[in-house]
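# Provide a 3D model corresponding to the input given below.
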Amino acid sequence: MGTIFEYRQILIEGTLVTIGLAVLSLVLSVGFGLLGAFAKLSHARGLRRLGNIYTTFVRSVPELVLMMLIFYGGQTLVNDIGRATGLWGYVDVNQFLAGVLTLGFIFGAYMAETFRGAILAIPIGQIEAAKSVGMKPRQVFTLITWPQMVRYALPSFTNNWLVLVKATALVSVIGLHDLVWNAFAAGRSNHKLFTFMFAVLVIYLIITALSDLALRWVDRKYSAGVKRA
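Model prediction:
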């Protein structure tokens, strides 16, 4: 414990980076997920095909491979375009940004399936009734679709979030000083790698436990009327 306390500052800094990475990736993944869900439910064949390609591609490629492709391949592509067009000089892709984009893109595919299933679970009669009384599409979404979609999506959403939190550990391979990277560096410096990895395990358990409590509260809030009925 003394060794952990001695390196507490870099562990705290790494934990804050990990939490920030997870939260921003979650926000981005929700955006991708909503777009993907509406694309897959669209009446336009092209949009449905695009949504299916997105979800199938992401779920077929390992997260680590996508992260390496986006970080190294994306950096090469951006610099090649800049060199060919002369519009900008050398661009060094930030590891944090690459991590957010990669995790958001990956988990957006899982969120798309979550939201699609939740929307399909809403009785179609409610949406038709809302339209029949003159509600605009935005009103239908905010008053009918969204509240029920959240309730139906929460179990799978919770699982996606917890998996996303664990997946943040992958960013350490591209050099981001997150919790895993900092703990590994500290453990290797004093030959107590197991001690620091165990500390990482405990911190991740705390994050997921607090997340589970928060999402349970959200679930109770959106399910209150249903439980009373």
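
# contacts and neighbour counts: CA atoms only from here.
Fine.

# any idea which residue sits dead centre in this structure?
In the chain, the C-alpha nearest the mean C-alpha coordinate belongs to Leu26, at 3.4 Å (C-alpha atoms, centre = their mean).

# in what helix or strand does that residue lie?
If you go by DSSP states H and E, Leu26 is part of helix 8-40.

# buried sites along that helix?
10-11, 14-15, 17-19, 21-26, 28-40 (16 or more other C-alpha atoms under 10 Å).

# and the host helix or strand of Leu97 with helix 8-40, angle?
If you go by DSSP H and E, Leu97 is part of helix 95-121. Note on geometry: by axes from the mean of the first three to the mean of the last three C-alpha atoms, to 10 degrees, helix 95-121 and helix 8-40 are set 40 degrees apart in direction.

# quick one: buried residues of helix 95-121?
95-96, 98-119.

# before we move on, what about stretch 160-171?
Residues of stretch 160-171 classed as buried: 160-162, 164-165, 167-171 (neighbour count, 16+ other C-alpha under 10 Å).

# structure for this one too, so we can compare:
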Amino acid sequence: MFHGYLPMILSGLKVTLSVASTSLAIACVFGLIGALAKVYGNRTARSLANTYTTVVRALPDLLVMLVVFYGGQILLNKLSSSYGWGYVDINPFAAGTLTIGFIFGAYLTETFRGAILSVPSGQLEAGVAYGLSRVQVTRLILLPQMVRHAIPGLTNNWLVMLKATALVSIIGLDDMVHRAGLASAATREPFTFYALIGLIYLCVTTVSILFFTAVERHYTKGIRRVGDA
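Next up, the predicted model:
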């Protein structure tokens, strides 16, 4: 049915999942920095964070991907030639993950900001009163409780990010979508192979939902018991 291309496409799934997981880690870093800047930063930090979230969320993901990959490569090579270095070729995996992480970092900034504001400020003040430093208050009190409030938004962003990984095929990364395109071109059966990767995305999405539901249940277990009481 798949003319022997199924193992090749499933191998491309590993690339897709690697792009998605790496992008999520990068997005969490950008999102956490942006959220902390919006909530606790000075006027300059808040302005930079607001500009970041406003501009990035207003632009199409594909446009940002192309600008970073092609525009970034042109900029790097101009700098390289000015210093007498050789030609610089941007790795598609690095460009793809950094771009997707940068884009979804803007969305996670708002997710994390809302989660931070959901933590009672009295608990943070109590931590300072007990002699904890700002870093300790953030690490021991703020972040553990913030995670619980951020899980629903994080889940939604992960699901959208997972679908956005299909964009990396545009810049030449050999992911599942790219391999499905090669298979469909060779067999002239595009519907078969694109339906296949659609089914694979659906399976991965379903597993992801089950996983994040279990994580949310774990973090809200004690809260629910108190509410039931």
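
# after superposition, what is the TM-score?
Once superposed, chain against chain, the TM-score is 0.96 (TM-score structural alignment, normalised by the length of the first structure); 226 aligned residues with a C-alpha RMSD of 1.0 Å.

# so the helix holding Leu26 of the first structure matches what in the second structure?
Helix 8-40 of the first structure corresponds to residues 6-38 in the second structure, going by TM-score structural alignment.

# mean shift between that stretch and the first structure?
On superposition with the first structure, the mean distance recorded for stretch 6-38 of the second structure (mean C-alpha distance after the TM-score superposition for the first structure) is 0.7 Å.

# run the chain-centre distance for that stretch.
Here the centre of stretch 6-38 of the second structure is set off from its chain's centre by 5 Å, with C-alpha atoms, centre = their mean, to the nearest Å.

# do stretch 4-19 of the first structure as well
22 Å.

# same deal with stretch 165-179 of the first structure?
How far stretch 165-179 of the first structure lies from its chain's middle: 14 Å, per C-alpha atoms, centre = their mean.

# that stretch aligns to what range in the second structure?
Under the criterion TM-score structural alignment, stretch 165-179 of the first structure matches residues 162-176.

# who touches that stretch?
9-17, 19-20, 61-62, 65-66, 69, 92-93, 96, 100, 177-178, 197, 201, 205 (C-alpha atoms under 8 Å, 6 or more residues apart in numbering).

# if we go to 6 Å?
9, 12-13, 15-16, 20, 92, 96, 178 (C-alpha atoms under 6 Å, 6 or more residues apart in numbering).

# read off where the helix of greatest length in the first structure ends up in the second structure.
What stands out as the longest helix in the first structure, according to DSSP state H, is helix 193-228. Aligning helix 193-228 of the first structure against the second structure (TM-score structural alignment) gives residues 190-225.

# tell me which residues in the matching stretch are buried?
In stretch 190-225 of the second structure, counting by 16+ other C-alpha under 10 Å, buried: 190, 192-194, 196-197, 200-201, 204-205, 208-209, 212, 216, 219.

# among those, which one sits closest to Val147 of the second structure?
Tyr219 (8.2 Å; C-alpha to C-alpha).

# so how far is Met146 of the second structure from the closest one?
Distance, Tyr219 of the second structure to Met146 of the second structure, by C-alpha to C-alpha, to the nearest Å: 10 Å.

# what is in contact with those two at once?
Counting by C-alpha under 6 Å, 6+ apart, nothing touches both Tyr219 of the second structure and Met146.

# quick one: map Met67 of the first structure onto the second structure.
Using TM-score structural alignment, the equivalent of Met67 of the first structure in the second structure is Met65.

# quick check: that match vs Lys221 of the second structure, distance?
The value you get for Met65 of the second structure to Lys221 of the second structure, if C-alpha to C-alpha is used, is 40 Å.

# what sits against Ala183 of the first structure?
Ala183 of the first structure is in contact with Phe196, counting by C-alpha under 6 Å, 6+ apart.

# at 8 Å what do you get?
Going by C-alpha under 8 Å, 6+ apart, Ala183 of the first structure touches 10-11, 14, 193, 196-197, 200.

# what's the average distance of the longest helix of the first structure to the second structure?
With mean C-alpha distance after the TM-score superposition for the first structure, helix 193-228 of the first structure departs from the second structure by a mean of 0.7 Å once superposed.

# which strands and helices sit next to that helix?
helix 2-6, helix 146-167, helix 179-189 (3 or more C-alpha pairs under 8 Å, 6 or more residues apart in numbering; DSSP states H and E).

# name the residues of the first one that come out as buried.
In terms of neighbour count (16+ other C-alpha under 10 Å), helix 2-6 of the first structure has its buried residues at Ile4.

# what sits up against that helix?
Residues outside helix 2-6 of the first structure that contact it (C-alpha under 8 Å, 6+ apart): 195-196, 199.

# related to what we said a few turns ago, tell me the one of the contacts of Ala183 of the first structure nearest Leu47 of the first structure?
Nearest to Leu47 of the first structure out of the contacts of Ala183 of the first structure is Gly14 (C-alpha to C-alpha; 39.7 Å).

# so the closest one touches Phe184, yeah?
No: Gly14 of the first structure lies out of contact with Phe184 (C-alpha atoms under 8 Å); the separation is 10.8 Å.
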